[in-house]
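Asks: Okay, predicted coordinates and the sequence, questions at the end:
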Amino acid sequence: MSPSPPVTTDLSPRRRQLLDAGLQVVADEGLRGLTHRAVDRQAGLPEGSCSAYLRTRKALLVALTEYVASSLAGDVDALARDLQGCPGESDRAVQLTRRLFQRWVEERELLLAKLELSLEASRDPELAELMATWRSRLVDVVDGIMAAQGKEHSAERAETLVSSFDGILFAALLKPRTARKDFLARSLQLLMTSMAAPGQG
C-alpha cells in the first residue's frame, strides 16, 4: 500500500492557520493570487508572517500541496473504515461516498485547491510526486473497498474509478448549488453500480 502523505495533525496552530488561509486564497483567486502577502491578509496576520514559516513561494506551494493531499487522504481513510462496517451493501456504499463528495463540494476550498494544484503539478515534478502519493493512496483504498464488497477489482479498475470520481466532482462544482446533491447521487449510483460489477469467482 502506498504511504500516506504527511499528517495534518502534526501542524502547529499557526502553520495550520496559514495553510487554511492559503486554501481560501486559491479558492477565491486561483494560484495566480497565491502570495505570501495574500495569505497574511487572509489569515489576518502581520505582513511577513507567512514568509517566516515558508520563505519562498515554492515552499508555500509544496506545503499547501502536502496539506491538501493529507486532508483528502484522511477523508478517504475515514470513508474506507465506514465502508468496512457494511460489506456487500452497495446502496450504503453509494450513500456514504455521496455524503463525503457532497461535503467536499459544499466546502469547496479543499477541492478547488486540489484542482488548481493538480494543474500546477503537471508542470512541476516535485508537486506531481506529492499528488501521485495521495492519488495512489486513493486507488489503493478504492481497490480495497471493491474487494471488501465482493466486486471484481484490480488496480487498473480502481484507477479508472478514481478518474471518474474526479470528473464527477469537477462537474458538480459547475452545477447550480441546488442541483449538486441530486447530481452527485445520480452520478455515483450509475458509476459505482456499473464499474463495481460482481466478481466472476
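Replies: All right, it came through fine. Numbering: from 1, shown residues only.

Asks: contacts, neighbours, all on C-alpha from now
Replies: Will do.

Asks: contacting residues around stretch 140-147?
Replies: 1-2, 76-77, 80, 83-84, 152-155, 157-158, 162, 196 (C-alpha atoms under 8 Å, 6 or more residues apart in numbering).

Asks: Now intersect these with the helices, please.
Replies: Among the contacts of stretch 140-147, the ones falling in helices (DSSP state H) are V76, D77, A80, L83, Q84, A155, R157, A158, V162.

Asks: next, the one to line up against it:
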Amino acid sequence: MTSDRRTLLADAALAVLADEGIRGLTHRAVDREAALPPGTTSAYFRTRAALLTGLVTRLVHLDQEELHTMAERLPPFRTPEELVDGMALLTRRRLTGEGRRRSLARYACAVESVRDPELREILVPRENAAREAVRLFLADQGVRDVEDRAHTLLTCVDGLVFDRLVSGGDVPREALEGLVAAALRQHLPGSPPTVRRW
C-alpha cells in the first residue's frame, strides 16, 4: 500500500509540475491533485527535495517503460527512413497528451538538476532498448564513433522536442532527416574528429 500511495503521489506531483510549473509544486498542491487529505504528501515525502526526487524517479521509470515498449513494437531500423520514422513517432508522443505533460515536467526537473546533483544523477540518460536500437543502426551503417554519434543524435532530437514545446507545432520531418544524415556522415580525411562537449 505504501508503494502504491507513493506512486499515486509521484504521478500527482508530475501533473502539478506540468500544469503549474516548479513554483506551483507544493505538498498541498499534490494533495489536492491526488484528491487526498491535507498532509498526505508530506507524510510520504517529508521535504520538497524528497518530493522532487520521488517525482523524478517516477518520471524516469515512465520514460524507460515507454521507450522499451516502443522498441518492442518497432522492427529493427534498417534504413535512414525507418530511423526517421521511429524518431518522428517518439517526438509526436513527447509533444501530445500525457507525453507532453511528462516532457514539460522533465525539462523543469532538468533545470532544477543544475543545482541538485542527486536529481542530475537520476536524470542521466539510461540504457534502454530504443537507445540500443539507434546504436545498432549506426554500427550497421559503418559509423565508427557510434557512441558519440548516437548520443549527439538523441540529444539533438531532445532539443527539437524542447523547441516545439515552447514554440508549438510538430517537429518537422526534414529536421529529423537532417539529423540522421549528419549522424551518418563520415569525417573527411584531415578533418578534426567530433568532440563531445557535454
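Replies: The structure has been received and is ready for your questions. What you see is a predicted model; the values in this text were computed from it and never measured.

Asks: before we move on, the earlier item: may I see the ones in helices among the contacts of stretch 140-147 of structure 1 arranged in CSV, with neighbour count and distance to W134 of structure 1 as well?
Replies: As requested, those are exported to CSV (neighbours: other C-alpha atoms under 10 Å; distance: C-alpha to C-alpha, whole Å):
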residue, neighbour count, distance to W134 of structure 1
V76, 18, 10
D77, 16, 11
A80, 20, 15
L83, 21, 19
Q84, 14, 21
A155, 14, 15
R157, 16, 17
A158, 23, 14
V162, 18, 12
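
Asks: ok now do the residue most central in space within structure 1, which residues does it touch?
Replies: In structure 1, the C-alpha nearest the mean C-alpha coordinate belongs to L72, at 3.8 Å (C-alpha atoms, centre = their mean). L72 of structure 1 makes contact with W134, according to C-alpha under 8 Å, 6+ apart.

Asks: any idea what it aligns with in structure 2?
Replies: If you follow L72 of structure 1 across to structure 2 using TM-score structural alignment, you land on D63.

Asks: ok, average deviation of the helix or strand hosting that match from structure 1?
Replies: Using DSSP states H and E, the element containing D63 of structure 2 is helix 48-73. Comparison of helix 48-73 of structure 2 with structure 1 after fitting gives an average deviation of 1.6 Å (mean C-alpha distance after the TM-score superposition for structure 1).

Asks: in that helix, what counts as buried?
Replies: 51-60, 63-64, 66-67, 70-71 (16 or more other C-alpha atoms under 10 Å).

Asks: any idea which of these is closest to V30 of structure 2?
Replies: Distance to V30 of structure 2, by C-alpha to C-alpha, is smallest for L51 among the buried residues of helix 48-73 of structure 2, at 9.6 Å.

Asks: Just list the residues touching the equivalent of that closest one over in structure 1, thanks.
Replies: Taking TM-score structural alignment for the superposition, L51 of structure 2 sits opposite L60 in structure 1. Applying C-alpha under 8 Å, 6+ apart to L60 of structure 1 gives the contacts L54.

Asks: I'm done for today, thanks for sticking with me.
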